[in-house]
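# got a predicted structure here, sequence first:
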Amino acid sequence: MTADANARISPGPSPVAGEICSEAPGRPLIDGAALFRGRTEVAIRFGDSIYRLRITRQGKLILNK
């Protein structure tokens, strides 16, 4: 992520993947379209693990390790 996770970034016409678009009470809100950028799957590194986040045909999200 290019921005500090606690910083607020104003939503723009084309957010960069992973940037915080706005903030919901108590938690950051990340734009899913910017995160996926037209793909149906992305990899997320969390600690020493890699996770797969994918969009199903029904438009739901599934996270797998």
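Ah, there it is. Numbers count the residues shown, from 1 in each chain.
# from here on, just use CA atoms for contacts and neighbour counts.
Fine.
# in a strand, A33, correct?
No: judged by DSSP: H, G, I helix; E, B strand; the rest coil, A33 forms no part of a strand; its state is helix.
# give the contact list for it.
With contacts defined as C-alpha atoms under 8 Å, 6 or more residues apart in numbering, A33 has no neighbours.
# for E41, see how far away it is.
11 Å (C-alpha to C-alpha, to the nearest Å).
# with I62 instead?
Counting by C-alpha to C-alpha - I62 and E41 are separated by 9 Å.
# okay, one more to line up with it:
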Amino acid sequence: MFKGPLRKEIAVILVIKLLVLLLIKFIWFAQPTVPGLDPQPIVEHVLGSGEKPFEGEPR
């Protein structure tokens, strides 16, 4: 399968990189993250709470 040392080294390096990527995936991305935020303040911030902010006297 491998006819030269360079091909064998490249294949070994690719396998090691694949294993490292899989390890990173399982360590950092194994559990889904669900934010524990209350959606009501976000809705009020994005859509507005119905009150106009006080801007002071016109110039």
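Arrived safely, thanks for sending. Here the structure is a predicted model, which means the values were calculated and not measured.
# overlay the chains and give the TM-score.
The TM-score (TM-score structural alignment, normalised by the length of structure 2) is 0.17; 22 aligned residues with a C-alpha RMSD of 3.7 Å.
# re the thing from before, need the residues touching each of I62 and E41 of structure 1.
With C-alpha under 8 Å, 6+ apart, I62 of structure 1 and E41 have common neighbours R52, L53, R54, I55.
# for the second one, grab the count of nearby residues.
So that's L53 of structure 1. Residues lying near L53 of structure 1 (other C-alpha atoms under 10 Å) number 17.
# so which strand or helix has it?
Element membership of L53 of structure 1, judged by DSSP states H and E, is strand 49-55.
# could you pick out the longest helix of structure 2?
helix 5-28 (DSSP state H).
# and the next element down the chain from that helix?
helix 39-47.
# contacts only, for the residue nearest to I55 of structure 1 when sequence neighbours are not counted.
Distances taken as C-alpha to C-alpha, 6 or more residues apart in numbering put L61 closest to I55 of structure 1, at 4.7 Å, once the chain neighbours are dropped. For L61 of structure 1, the contact set (C-alpha under 8 Å, 6+ apart) comprises L53, R54, I55.
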